[in-house]
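Asker: Fold the stuff below for me.
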Amino acid sequence: MTFTIWMLVIILEVSAVTSTQIRDDTAGRRSSRARRSVYDGAYFVYDSSSVTYPRDCAEVYDKCNMETSGIFLIQPDDADEPFIVYCNNSIDGGKWTVFQRRTDGSVEFYRSWNEYKNGFGFLQREFWLGNDKISLLTNQKDYELRIDITVDDGTPYYAKYTLFRISDELSKYRLVSIGGFDTSTIVHDRLSNHLNHSFTTYDSDNDNNINGNSAEFCRGAWWYSGNCQNVDGDLSNLNGMYFPGSSGFMSIYWDDIDGGSGHQINLKYVEMKIRPRATP
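Answerer: Here you go, the predicted model:
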């Protein structure tokens, strides 16, 4: 399959909006792009009259020969139109489609169901890609998950899982598959206990917390399994408030990240990303 690249287009500095993009091709013609969500960053436009869009960042890398990290248009199998994603090709062999990043607290993550459904933020900085898009991506192939984390003193960690999949909105973006806890520098698996739990936001309570809404209690949105204020309940909350160096259940945490530092490590940097799982 061949993909035709027109040219590198523009740098945008806008939050998620809907926009019709119009660009000149190399022959000076005009061509309007489909309406879609737009984030900041440089990205490539493909000739929609003669090409099938890459379905993820692995196809951008392999079939479009784009080995640098950046923002590109993709279109998963069941997507009605293409959308842009950040491809991380700088770590662990590249080909990663990034769906979440926390870096500096510049983007509010205490948001509504519809905002998590559609996505928000800036693809080159802090963002959530959108549950609709994550669902489309993870249901077209088997994907592995990598989570990179940096704690307040600058120490980096990562966790890898051999499979990651969420359902669609009808079943509340449930975390339906999480594979084996692969080679990692993080000591403890803190995601598997969220398996089979639906996504919860402050305005859509789908957790098992009999005392109320965990998204409200912990100022985030996640696949909460129970009481996020109890260390025997939820063991991770990567969409919590940005409070590096502090302690508390309202901040970003991964319980006991190094196997000896206690219950809560409130994180300075997080990036969640997926890549097609290698065929055995």
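
Asker: going forward, measure contacts and count neighbours with C-alpha atoms only.
Answerer: Noted.

Asker: gap between K268 and D104?
Answerer: Plainly put, K268 is 7 Å away from D104 if you go by CA to CA, to the nearest Å.

Asker: got any residues that touch both of the two?
Answerer: Y242 (CA atoms under 8 Å, 6 or more residues apart in numbering).

Asker: Pick out whichever of those two has more residues nearby.
Answerer: Higher neighbour count among K268 and D104: K268, with 23 against 13, using other CA atoms under 10 Å.

Asker: hang on, the more buried one packs against T103?
Answerer: Yes: in this structure K268 lies within contact range of T103 using CA atoms under 8 Å: 6.4 Å.

Asker: Once you drop chain neighbours, what's closest to the spatially most central residue of the chain?
Answerer: For the chain, the residue sitting closest to the mean C-alpha position, by CA atoms, centre = their mean, is F99 at 1.6 Å. With CA to CA, 6 or more residues apart in numbering as the criterion, F99 has its nearest non-adjacent residue at 4.8 Å, and that residue is L129.

Asker: next up, for comparison:
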Amino acid sequence: MDSGESTSGYHVIDPFGGRQRLVTVYCDMETDGGGWTSIQRRLSGTMNFNKTWTEFKNGFGVPQNAYWIGNDVIQHLTNRQPYSMYVVFKLNNGSIFHQKYADFSVGDESTNYQLHLAGPTAGNLGDIMINNPYNEYMNGMSFSTVDRDNDQHSGNCAAYHKGGWWFNSCHNAFLNGPWPPEHWVNPWNPTITSASNIVEVRMMIKPT
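Answerer: All right, here's what the predicted structure looks like:
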């Protein structure tokens, strides 16, 4: 996100350094000092995230309600310089839950967009992506989709849970599950175990 911007909203970025397309994103200029680019945004009941490998690679949706910025975009951004990540859940009772990670990056497609995550800091969600008692950490995992199974499970976690993600075997954090009436299992276990009260979820990144 351009540090010259001061207002939250929709902005155009150039993740590929002029070599490919420009991308419209939602930028948060208030949270934790501002400067956050949303790589994922979902509003209750909007788009299904049970997409193919190619769709997650290229991105889909629109930032006004629901979108995935694209794994290629995430990789290009986070390999230019160090990035942090901020996860936000908003519930229908007004509660807001968050978790910040000091280091976040994604490998290129040859690594299956392998997730690199470190430095969990303060947050009322609590870290579950790196350290958890279930041995289903996300750090170091490859991305999986309904048509590309790269997880550690005997089956396809993405197909079973209906959304692409960095599954282990399978997950205790999963931000791309199906909205009710379908069953979105453990968006962020144990803090948020059901999607029934979620009105918005966002994954945001910014340079450190």
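
Asker: that older thread, what's the burial count for the aligned partner of the residue nearest to F99 of structure 1 in structure 2?
Answerer: Under the alignment (TM-score structural alignment), L129 of structure 1 pairs with I69 in structure 2. Neighbourhood size, I69 of structure 2 [other CA under 10 Å]: 25.

Asker: ok, back up a step: for the residue nearest to F99 of structure 1, what are its contacts?
Answerer: 85, 98-100, 118-120.

Asker: Swap in 7 Å and give it another go.
Answerer: Shown here is L129 of structure 1, whose contacts under the criterion CA atoms under 7 Å, 6 or more residues apart in numbering are 99-100, 119-120.

Asker: closest to D255 of structure 1 among those?
Answerer: Nearest to D255 of structure 1 among those: Q100, at 18.8 Å, using CA to CA.

Asker: Could you check how many residues crowd around S194 of structure 2?
Answerer: As a measure of burial, S194 of structure 2 has 17 neighbours, counting by other CA under 10 Å.

Asker: try T111 of structure 2
Answerer: Neighbours around T111 of structure 2, by other CA under 10 Å: 12.

Asker: and the nearest residue to it once chain neighbours are set aside, what is it in contact with?
Answerer: Distances taken as CA to CA, 6+ apart put S142 closest to T111 of structure 2, at 7.0 Å, once the chain neighbours are dropped. Shown in contact with S142 of structure 2 (CA under 7 Å, 6+ apart): 112-115, 150-151, 166.

Asker: So what does S142 of structure 2 match up with in structure 1?
Answerer: Taking TM-score structural alignment, S142 of structure 2 has S198 as its aligned residue in structure 1.

Asker: Same question for that match, what's its three-state structure.
Answerer: S198 of structure 1 carries the three-state label coil when classified by DSSP: H, G, I helix; E, B strand; the rest coil.

Asker: My understanding was that D147 of structure 2 contacts W53; is that so?
Answerer: Yes: using CA atoms under 7 Å, D147 of structure 2 is in contact with W53, at 6.4 Å.

Asker: Which one of those two is surrounded by more residues?
Answerer: Higher neighbour count among D147 of structure 2 and W53: W53, with 19 against 15, using other CA under 10 Å.

Asker: quick one, longest helix in structure 2?
Answerer: helix 71-78 (DSSP state H).
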